[in-house]
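> sequence? don't have it. structure:
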């Protein structure tokens, strides 16, 4: 299958419009804080949600609204998480009603999301007074504004769109995401909104999304904190004209493969934009006895605060890699473990047979001073592999989170 990157963000698939405005939840008037994605037709829809026991009120409302696998719009605010509030669910439901009235659709066909500070009451008045402006701003070029409006401490918008062929029809999948801190998914730790014009049954859409999450968004960690609010949702307009995908087979596999690439792209962007991050970390584990074991080890390494700090300092402290491997909750043999560090500046072997080898610290420093660092761990204990995505731990992470509310 050939994937071609295209312009347009979440509006690239047929039928979708988007917008983003400043409504006043955030004090910075230059910052958009209310986003809308709308489809001109009813869509098959699905979502996956955080596993944190404390969940944002919008998740409860969205779960109910997506029970029938149908949606037509997404509304999302930034600056306030609408979490741990007595009136949270009512406010989330009211957001659905407000935008549904503007769009002349039913509130039950709206996906609602919020992101920002936990435990502060969400003011509904700014949202209510700006839903008309949000609708009026809808356009085929509105993806960028919507992607900006969902950002919190993100440093840039995260968007992608691709086209591919399915049964002789040109199809498209796109997505936007936000996430910079409180990122350690078990779905999820961020917000991701996906759109597609593929014609697919809601149950199969849910199956494809769930299959993609495990090795993409769920393999990201910035700081080890699993968020209360975040989710990844997808709407499928069916306007590509392909034969309905209502069972597994070649067309389902092709769609899932394309969706996987979109999710992987966004997941890597989220990891690289971790709060205060100066480097992206990509850890691949090969030769593991099981897929689950490979996933756990890769994630253990990129979650280690000690290792992340070493990468910030461009220090090839491979012992921290072995330590993180060793406390992973999985059954495997570590005796033959080999660790190689690499970047665009080259690669260097730092550990073999679970023991150190002679290497040039100066060469390692050059390799680890680049913007993306790859950590290859070979266990020689099986055939499975997995990749996790993270970032280094810098002084700025503490600064950002030390005064996040103020």
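Good, I have the coordinates. The shown structure was predicted, so the numbers you read here are calculated from the model rather than taken from an experiment.

> switch to C-alpha atoms for all contacts and neighbour counts from now on
OK.

> Now do the strands in the stretch 51-200 of the chain.
In the stretch 51-200 of the chain, the segments counted as strands under DSSP state E, counting those that start in this stretch are 70-80, 110-117, 158-166, 169-178, 191-196.

> Can you mark which positions in the fourth one are buried?
So that's strand 169-178. Of the residues in strand 169-178, 171, 172, 173, 174, 175, 176, 177, 178 count as buried by neighbour count, 16 or more other C-alpha atoms under 10 Å.

> Can you name the residues in contact with that strand?
9-14, 147, 150-152, 154, 157-165, 190-198, 240-242, 258-259, 262-263, 266, 270 (C-alpha atoms under 8 Å, 6 or more residues apart in numbering).

> when you compare where that strand runs with where strand 191-196 runs, what's the angle?
Relative orientation of strand 169-178 versus strand 191-196 (axes from the mean of the first three to the mean of the last three C-alpha atoms, to 10 degrees): 170 degrees.

> now the angle between strand 158-166 and strand 169-178, please.
Using the same axes, to 10 degrees, strand 169-178 lies at 160 degrees relative to strand 158-166.

> any idea how far strand 169-178 is from the chain center?
Averaging C-alpha coordinates over strand 169-178 and over its chain gives two centres that are 14 Å apart (C-alpha atoms, centre = their mean, to the nearest Å).

> what's the burial count for residue 120?
Residues contacting residue 120 under the criterion other C-alpha atoms under 10 Å number 15.

> I figured it hits residue 82, correct?
Yes. Under the criterion of C-alpha atoms under 8 Å, residue 120 is in contact with residue 82, at a separation of 6.9 Å.

> From residue 280, how far out is the nearest residue to residue 352 once chain neighbours are set aside?
Leaving aside its chain neighbours, residue 352 sits nearest to residue 338 (4.3 Å; criterion: C-alpha to C-alpha, 6 or more residues apart in numbering). Remark: distance between residue 338 and residue 280 (C-alpha to C-alpha, to the nearest Å) = 21 Å.

> So those two - more neighbours on which side?
Neighbour count, other C-alpha under 10 Å: between residue 338 and residue 280, residue 280 has more, with 26 against 21.

> let's bring in a second model and compare:
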């Protein structure tokens, strides 16, 4: 375990979405995809308070509509059924019926009311769900708590991802140990405000849905909404948090003395998952982290960081190990944030490239060596205030074009 001194948050090595007590998972191959698992379920042994955020794309997939409808009833969930390989988006009335069927079959399998089951899908848009494959396999899902169950579930989420993504953290809150675990998928069609991101987060914290929703929105704005791979926004994004209360802590509210600790715990879990998604961008070789300090507001800082990390020219320069800082400055200028163009400092890793908007001499050999790292950090100081913000992305490579030129084949 690794303990972060400032917040007393503990990273649980090899933790997962079922590390908080009371959760089980399953995953299997139904045949929607050629090989890897493509159908999974996350189950809570007791009804949970739930919160969710969704894609901002105006065209939203059928599972989004079904899940929103279920959440509207009580803001409580006990299971989430997930498929990969087919997005069930732009599939009309049949798509809605298929999403409802997935929900009802899962509810029947687990002996739950249908509105306590959420539905999530990811994959190719505009193709009807092959329910002849999905439907019979829902009944074959066998939930459990072993490492094998977790591995099967995490694989069932993936599309073009090259690795599974999980995170787990703990903190002491009011004398009780609170655990938050999560699993996610995401590789392409990812931009700020989420894109082909599915993330399922669990916790044993006692917290009402109203405040869980507030916490998730705040955490998402700092994490999932601050990553980009290619600038495209999916029809299917969804982040759901389930809180079962088994930690038996005093119910968390914004007035709770440890509310800040809970927020840091949730945000850290989301940030970890977000960085894994950015690192696994289609064809990517590097994670890119942009931090902006010295801004007037945190919103300004994040907006500039997003502009830089979203720039195709910046991303290709990083792939090519080219310290073309002019592309970084250009992104700052078109970000829409009011700045002083004469007071900008910039660094790539430990190397200063700009001071007060004037170029600094640097060693090409030193910066080329830095670009060999699998994480590239860019620091911008606007020298306008005390606010700051971060965004994450990846480099843009030849493989990105190759992968997406043949996605359906």
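Okay, I see it. As the structure is a computational prediction, the values presented were derived from the model and not from experiment.

> hmm, back to that, residue contacts, the alignment partner in the second structure of the residue nearest to residue 352 of the first structure?
Matched to the second structure by TM-score structural alignment, residue 338 of the first structure sits across from residue 345. Contacts here follow C-alpha under 8 Å, 6+ apart; on that basis residue 345 of the second structure touches 352, 353, 354, 355, 356, 357, 380, 381, 382, 383.

> which residue numbers in the second structure go with the longest helix along the first structure?
Ranked by residue count under DSSP state H, the longest helix found in the first structure is helix 250-272. Matched against the second structure by TM-score structural alignment, helix 250-272 of the first structure falls on residues 257-279.

> again, but for stretch 51-60 of the first structure
Mapping stretch 51-60 of the first structure onto the second structure (TM-score structural alignment) gives residues 56-65.

> List the buried residues for that stretch?
Of the residues in stretch 56-65 of the second structure, those with enough neighbours to count as buried (16+ other C-alpha under 10 Å) are 57, 60, 61, 62, 63, 64, 65.

> Nearest residue to the first one in space, please, no chain neighbours.
So that's residue 57 of the second structure. With C-alpha to C-alpha, 6+ apart as the measure, residue 235 is the residue that lies nearest to residue 57 of the second structure, at 5.8 Å, once sequence neighbours are left out.

> separation between that neighbour and residue 293 of the second structure?
Going from residue 235 of the second structure to residue 293 of the second structure by C-alpha to C-alpha gives 33 Å.

> try residue 19 of the second structure
With distances taken as C-alpha to C-alpha, residue 19 of the second structure is found 35 Å from residue 293 of the second structure.

> How about residue 193 of the second structure?
21 Å.

> Leaving out chain neighbours, which residue sits closest to residue 202 of the second structure?
The nearest residue in space to residue 202 of the second structure (C-alpha to C-alpha, 6+ apart) is residue 242, at 4.9 Å.

> hang on, isn't the one you found packed against residue 51?
Yes. The pair formed by residue 242 of the second structure and residue 51 meets the contact definition of C-alpha under 8 Å, at 6.9 Å.

> quick one: which of the two has more around it?
Ranked by neighbour count (other C-alpha under 10 Å), residue 242 of the second structure and residue 51 place residue 242 first, with 30 against 25.

> tell me the contacts of that one?
Remark: with contacts taken as C-alpha under 8 Å, 6+ apart, residue 242 of the second structure is in contact with 48, 49, 50, 51, 77, 200, 201, 202, 203.

> Share the number of residues neighbouring the first one, please.
Here the neighbour count serves as a burial measure; for residue 48 of the second structure (other C-alpha under 10 Å) it reads 26.

> so is it in a helix, a strand, or just coil?
The assignment at residue 48 of the second structure comes out as strand when based on DSSP: H, G, I helix; E, B strand; the rest coil.

> on that earlier part again, pipe the buried residues of stretch 56-65 of the second structure into TSV and attach distance to residue 215 of the second structure per row.
As requested, these are exported to TSV (distance: C-alpha to C-alpha, whole Å):
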residue	distance to residue 215 of the second structure
57	22
60	24
61	25
62	26
63	23
64	20
65	22
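
> which stretches of the first structure form helices?
For the first structure, the helices identified by DSSP H occupy 57-65, 88-103, 125-128, 131-136, 143-149, 202-213, 250-272, 291-303, 305-312, 318-326, 361-367, 395-402, in order along the chain.

> Buried by neighbour count: which residues of the longest one qualify?
The neighbour-count check on helix 250-272 of the first structure (16+ other C-alpha under 10 Å) flags 251-252, 254-272 as buried.

> by contact count, what packs against that helix?
In terms of contacts (3 or more C-alpha pairs under 8 Å, 6 or more residues apart in numbering; DSSP states H and E), helix 250-272 of the first structure is packed against strand 158-166, strand 169-178, helix 202-213, strand 280-288, strand 384-391.

> average distance between it and the second structure?
Between helix 250-272 of the first structure and its aligned partner residues in the second structure, the average distance after superposition works out to 0.9 Å, using mean C-alpha distance after the TM-score superposition for the first structure.

> returning to that earlier point: out of the helices of the first structure, deepest packed?
Burial of these is given as mean neighbour count (mean count of other C-alpha atoms under 10 Å); helix 143-149 ranks first at a mean of 26.

> any idea how far residue 261 of the first structure lies from residue 140 of the first structure?
The span separating residue 261 of the first structure from residue 140 of the first structure equals 23 Å under the rule C-alpha to C-alpha.

> next one: residue 199 of the first structure
Residue 199 of the first structure sits at a distance of 20 Å from residue 140 of the first structure (criterion: C-alpha to C-alpha).

> With residue 52 of the first structure instead?
35 Å.

> and if you look at residue 373 of the first structure?
Counting by C-alpha to C-alpha, the gap from residue 373 of the first structure to residue 140 of the first structure is 37 Å.

> Comparing these two, which shows the higher neighbour count?
The residue with the greater number of neighbours, taking residue 373 of the first structure and residue 140 and applying other C-alpha under 10 Å, is residue 373; the counts read 25 against 18.

> What span of the first structure is stretch 303-319 of the second structure aligned with?
Taken onto the first structure by TM-score structural alignment, stretch 303-319 of the second structure occupies residues 296-312 there.

> Not counting the matching stretch itself, show me its contacts.
Contacting residues not belonging to stretch 296-312 of the first structure are listed as 219-224, 278-279, 281-285, 316-317, 320-321, 324-325, 328-330, 368, 386-394 [C-alpha under 8 Å, 6+ apart].

> Might you report the residue contacts of the counterpart of residue 379 of the first structure in the second structure?
Under the alignment by TM-score structural alignment, residue 379 of the first structure pairs with residue 382 in the second structure. Residue 382 of the second structure makes contacts with 292, 293, 294, 295, 339, 340, 343, 344, 345, as judged by C-alpha under 8 Å, 6+ apart.
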